[in-house]
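**Student:** here are the coordinates; sequence isn't available:
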């Protein structure tokens, strides 16, 4: 299992981004569960996303923090 698999959350808890072990992700926003879903691929410290609707995004892991689409997400323990 990749070391980044798990739940990543913004400081206010509004965005909850779960990286699943099967290469898929599930993102909740506020009260909207599964607001976005798709697949992801990690290369080194970089992550690429392909949403099921065709939207693409990327991000980077820096010092244990995920920087994605202008958001900062922290590992939920």
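**Tutor:** The structure has been received and is ready for your questions. Since this is a predicted model, take the numbers as computed values, not measurements.

**Student:** could you use CA atoms for every contact and neighbour count after this?
**Tutor:** Noted.

**Student:** and the strands in the chain, which stretches?
**Tutor:** For the chain, strands defined by DSSP state E occupy the ranges 6-10, 15-19, 24-29, 32-43, 46-51, 56-62, 65-68, 71-75.

**Student:** distance between the ends of stretch 59-70?
**Tutor:** Start and end residues of stretch 59-70 are separated by 9 Å (C-alpha to C-alpha, to the nearest Å).

**Student:** same check, this time on stretch 60-72
**Tutor:** Using C-alpha to C-alpha, the end-to-end distance of stretch 60-72 comes out at 10 Å.

**Student:** may I see the strands of the chain organised as a markdown table, with mean neighbour count added?
**Tutor:** Output for the strands of the chain, formatted as a markdown table (neighbours: other C-alpha atoms under 10 Å):
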| stretch | mean neighbour count |
| --- | --- |
| strand 6-10 | 18 |
| strand 15-19 | 22 |
| strand 24-29 | 18 |
| strand 32-43 | 15 |
| strand 46-51 | 17 |
| strand 56-62 | 15 |
| strand 65-68 | 18 |
| strand 71-75 | 17 |
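
**Student:** please compare the first structure with the one that follows:
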């Protein structure tokens, strides 16, 4: 974890328009993903480089995404910052 992670503008809650998938990007470089009523369905670490995000799930699964104009495009999903 770096000081940059602590204050990164992408830290916070991101969710699909229907709220079914929710990514909480934590300031310590970890994430917690909820799916429907299943809280903490996936957890792991993430790193952001510019507008690109890499995920490493605790089970070994990897994924990535990109932030474009305030929207997160990740694994075929579109997530918006929760206001």
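**Tutor:** Looks like it came in fine. Quantities reported herein were computed from a predicted structural model and do not represent experimental measurements.

**Student:** any figure for the gap between the residue located most distally from the centre of the first structure and residue 44 of the first structure?
**Tutor:** Distance from the C-alpha centroid of the first structure, by C-alpha atoms, centre = their mean, peaks at residue 31 (17.0 Å). Using C-alpha to C-alpha, residue 31 of the first structure is found at 32 Å from residue 44 of the first structure.

**Student:** my read: residue 78 of the second structure touches residue 69, true?
**Tutor:** No. Using C-alpha atoms under 8 Å, residue 78 of the second structure makes no contact with residue 69, being 11.9 Å away.

**Student:** which one is the aligned partner of residue 35 of the second structure in the first structure nearest to, not counting chain neighbours?
**Tutor:** When the first structure is aligned by TM-score structural alignment, residue 35 of the second structure is paired with residue 29. Nearest residue to residue 29 of the first structure in three dimensions, chain neighbours excluded: residue 15, at 4.7 Å (C-alpha to C-alpha, 6 or more residues apart in numbering).

**Student:** quick revisit: which residues touch the residue farthest from the centre of the first structure?
**Tutor:** Contacts for residue 31 of the first structure (C-alpha atoms under 8 Å, 6 or more residues apart in numbering) come out as none.

**Student:** alignment lookup: residue 71 of the first structure to the second structure.
**Tutor:** So, by TM-score structural alignment, residue 71 of the first structure is matched to residue 77.
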